[in-house]
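S.K.: sequence plus the predicted model coming up.
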Amino acid sequence: MATGLLALLDDIAGIAKVAAASLDDAAGQAARAGGKAVGVVIDDTAVTPRYVTGFSPSREVPIVWKIALGSLRNKLHFLLPGALLLSLFAPWAITPLLMLGGAYLCFEGAEKVAEAIRPHHTEVQASAAPARDPQALEDEKVRSAVKTDFILSAEIMALTLATVAESPFATQVFVLAVVGIGITLFVYGIVALIVKADDAGLALAREPRPASTLLGLRAAPAGAPTGGDRALGPVTQAFGRALVRGMPVLLRGLGILGTAAMIWVGGGIIVHGLESYGLGAIGHTIEHAAEAAGAWLPVLSGAASWLVTAALSGVLGLALGAALIPLAHYVVTPVLRSLKA
């Protein structure tokens, strides 16, 4: 009896170890899949703050929260089931769809580069525009942001699905859900901090007390400020002013980094897709160049190889995106307009 019980416990322990290993493997795959979506994540983080521009500070976080809920609905209600159905019934379509998403990333990135080089300004007569109901305007902005998020979320889920396409079905469900929820919380948490950072900086710039007093780390002085408080007050104000001035720079930097990441990630997707169809010449060329860069800088071989791979993938992505711009404007857009008419 005791022997049978010990054997049963040993079997249970073995099953638990297998389950733990499977969970650890799934978590690792989720982390790798999230890393591959870095270009889309950065672009999403850079784009979303624009949707709260022009609203009162009290509405900024609620608007971000509404967009975040819409993003979760996009990923979990629509895209996750669609990705699983695709994996079950049409796995052959994953690579073409992924390449289509990569081409879209290249196109969008190249269009942003073209806009930066030759901006097109559209003058709008603000006085001629009719007054809008604030709630209706907010709802419209949220709908527009959620629609944009759907495209970005589809790219994230496609990248994730390609990473776990050969994994068991339960692992695919776990990884897709973890990546969808995790990236949404990360992106919109960062966005909420970004949109409130300038308000926090403005408040600090107007505050004569030091930050340690404001945060409750030291008691507020009962009378006139002490020497330490007088010294730290200007530091708090200087930090607030730096925060206000730095946020536009941060947003511009995020936009540039997001555009670059979209181009190199999109180019990399195209290269890997071509390799899966037996067209590996471009991929082999990039790989050999990366190996040569790593051998040339052995101390920084990993970083050098990655930089060369990203740069050459970016060159390919930029060229492809530039070629797609006239096709999108003169063929795809007129066709879509005619279908809507």
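M.R.: Arrived safely, thanks for sending. Numbering: from 1, shown residues only.

S.K.: rest of the way, CA atoms for contacts and neighbours
M.R.: Fine.

S.K.: do I have it right that L202 meets F239?
M.R.: No - L202 is beyond contact range of F239, at 9.7 Å (criterion: Cα atoms under 8 Å).

S.K.: now S305: how far from E287?
M.R.: From S305 over to E287 the distance is 8 Å, taken as Cα to Cα, to the nearest Å.

S.K.: these two: which is more packed in?
M.R.: More crowded of S305 and E287, by other Cα atoms under 10 Å: S305, with 23 against 17.

S.K.: which residues sit in contact with R241?
M.R.: R241 makes contact with 201-202, 204-205, according to Cα atoms under 8 Å, 6 or more residues apart in numbering.

S.K.: which of these fall within helices?
M.R.: Of the contacts of R241, the ones assigned to helices by DSSP state H are 201-202, 204-205.

S.K.: okay, one more to line up with it:
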Amino acid sequence: MATGLLALLDDVSALVKVSAASLDDVPTQVAKTTGKVSGIVIDDTAVTPKYVVGLDPKRELSIIFQIAKKSLINKAIFLGPAALLLGYFAPAIIPYLLMVGGAFLCFEGYEKVHSMFSKTHKPTAEPTEDMVVITPQELEKERVGSAVRTDFILSAEIMAIAYATVANSPLINQIAVLLSVAIFITIAVYGFVALIVKADDIGLHMAQDKYHPTTQKIGRSIVKSMPSFLTILGYVGTAAMLWVGAEIIAHGLPFLHHPLENLEHALSGIPALAWLAKVVILALGGVLLGAVIAKLVSLVRSLFKGSTEKVAH
């Protein structure tokens, strides 16, 4: 009896040691995963500030907190467990889901590039009696809902990539990494977004006469530079969306993945140039793929619209 109990305790002790050793790898795996999803994180950070434009400045942090809270719930409660279940029951589906998400990112990136360079601008509609007037509270709710929908797609990509990184690890590692990635990335993205959104207020506060001239100068510089910073951030976010989307697809298609690997090996002596060449090629590929998808979407919409009109007649 005593011998059996001691043997059981030895087994429990060994299991605890194995689990502890396994958990020691979690920070490394989280760092590795964060690096792989950096492009999506940049895009998420670049996209979110637009959802508070035109709203009451006093509500900005509250709105960002609402989006961040729902983003964390989606990652930790829905997307993370969904990735684990798919990984257990249908792991072969995950690469294809990733590629579908990558195609969506390319499509979204192309739409942004197209809007940047489009020469045609629709005239501002004149207000009419038929237009619906909404309250600031309704507008805020609509903005939060739109932001959460966009974030859900990007978060799904993040959690899928996170799972793919630890798919061969023990279950306890998978859970720890997915939860850590969900918390870390949500705090990092929305903490930085909050800082961006309130940068004008911080700059104005620093520019007050009661502060040292150097502090005032820094404050004024922050206020002046924010419009340009937000513009650049938007460009970077679009580029990141295109290159990440294309890289996800290329990774799932050997005939695309191998040439990229060969290019990296050929330029391995100059790592910065190798990285830049790969990013440029992927971004351009993302634009081309996004353009093709946009044409297909437009064609399907026109066919659907034509069918609807025939039914109506």
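M.R.: Done, it's in. Owing to the predicted nature of the structure, the values given are computational and were not obtained by experimental measurement.

S.K.: can you pull out the helices in structure 2?
M.R.: Taking DSSP H as the test, the helices found in structure 2 are 2-23, 26-36, 38-47, 60-73, 80-89, 93-117, 136-166, 171-197, 199-206, 213-252, 254-266, 271-312.

S.K.: what about the equivalent of I187 of structure 2 over in structure 1, distance to L159 of structure 1?
M.R.: Aligned counterpart of I187 of structure 2 in structure 1: L185 (TM-score structural alignment). To L159 of structure 1, L185 of structure 1 is 18 Å away according to Cα to Cα.

S.K.: cool, I256 of structure 1 as well?
M.R.: According to Cα to Cα, I256 of structure 1 and L159 of structure 1 sit 22 Å apart.

S.K.: neighbour count for the two, which is higher?
M.R.: L159 (27 against 19).

S.K.: what is the aligned counterpart of that one in structure 2?
M.R.: L159 of structure 1 maps onto I161 in structure 2, with residues paired by TM-score structural alignment.

S.K.: so how far is V177 of structure 2 from that match?
M.R.: From I161 of structure 2 to V177 of structure 2 the distance is 11 Å (Cα to Cα).

S.K.: quick check, central residue of structure 1?
M.R.: Among the residues of structure 1, V41 comes closest to the average C-alpha position under Cα atoms, centre = their mean, at 0.8 Å.

S.K.: identify the residues contacting that residue.
M.R.: Shown here is V41 of structure 1, whose contacts under the criterion Cα under 8 Å, 6+ apart are 156, 183, 187, 258.

S.K.: for the residues you listed, which single residue is the most surrounded?
M.R.: I156 (27 neighbours).

S.K.: counting neighbours, what do you get for the closest residue to that residue other than its chain neighbours?
M.R.: Distances taken as Cα to Cα, 6 or more residues apart in numbering place A37 nearest to I156 of structure 1, at 5.5 Å, with adjacent residues excluded. If you count neighbours by other Cα under 10 Å, A37 of structure 1 ends up with 23.

S.K.: translate A37 of structure 1 into the numbering of structure 2.
M.R.: With TM-score structural alignment as the criterion, A37 of structure 1 matches V37.

S.K.: which residues touch its match?
M.R.: Shown here is V37 of structure 2, whose contacts under the criterion Cα under 8 Å, 6+ apart are 158, 161-162, 244.

S.K.: likewise G302 of structure 1?
M.R.: G302 of structure 1 neighbours (Cα under 8 Å, 6+ apart): G294.

S.K.: and G283 of structure 1, how far from T309 of structure 1?
M.R.: Between G283 of structure 1 and T309 of structure 1 the computed distance is 9 Å (Cα to Cα).

S.K.: these two: who's more crowded?
M.R.: Set G283 of structure 1 next to T309 and count neighbours by other Cα under 10 Å: T309 wins out with 23 against 20.

S.K.: quick one: buried ones out of the contacts of R241 of structure 1?
M.R.: By neighbour count, with 16 or more other Cα atoms under 10 Å, the contacts of R241 of structure 1 hold 201-202, 204-205 as buried.

S.K.: can you add distance to L327 of structure 1 and give those residues back as JSON lines?
M.R.: Listed next are the buried ones among the contacts of R241 of structure 1 as JSON lines, based on distance: Cα to Cα, whole Å:
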{"residue": "G201", "distance to L327 of structure 1": "45"}
{"residue": "L202", "distance to L327 of structure 1": "46"}
{"residue": "L204", "distance to L327 of structure 1": "50"}
{"residue": "A205", "distance to L327 of structure 1": "50"}
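
S.K.: which among those residues gets closest to L250 of structure 1?
M.R.: When the buried ones among the contacts of R241 of structure 1 are compared for distance to L250 of structure 1 (Cα to Cα), G201 wins out at 13.9 Å.

S.K.: the closest one -> structure 2?
M.R.: Using TM-score structural alignment, G201 of structure 1 lines up with G203 in structure 2.

S.K.: and if you look at A170 of structure 1?
M.R.: Counting by TM-score structural alignment, A170 of structure 1 corresponds to I172 in structure 2.

S.K.: next, the buried residues of stretch 201-221 of structure 2.
M.R.: Buried-residue list, stretch 201-221 of structure 2, by 16+ other Cα under 10 Å: 201-207, 215-216, 219-220.

S.K.: farthest pair in the residues you listed?
M.R.: For the buried residues of stretch 201-221 of structure 2, and using Cα to Cα, no pair is farther apart than D201 and T215, which are 14.0 Å apart.

S.K.: ok, I183 of structure 1 touching G35?
M.R.: No - the pair I183 of structure 1 / G35 is not scored as a contact, 10.1 Å apart, by Cα under 8 Å.

S.K.: of the buried residues of stretch 201-221 of structure 2, which is the nearest to L23 of structure 2?
M.R.: Among these, I202 lies closest to L23 of structure 2 (Cα to Cα), at 40.2 Å.

S.K.: what's the closest non-adjacent residue to that closest one?
M.R.: Leaving aside its sequence neighbours, I202 of structure 2 sits nearest to G219 (Cα to Cα, 6+ apart; 7.2 Å).

S.K.: list the contacts for the one you found?
M.R.: 202-207.

S.K.: swap in P234 of structure 1?
M.R.: 208, 210.

S.K.: trace it over to structure 2, please.
M.R.: Aligned by TM-score structural alignment, P234 of structure 1 pairs with P213 of structure 2.
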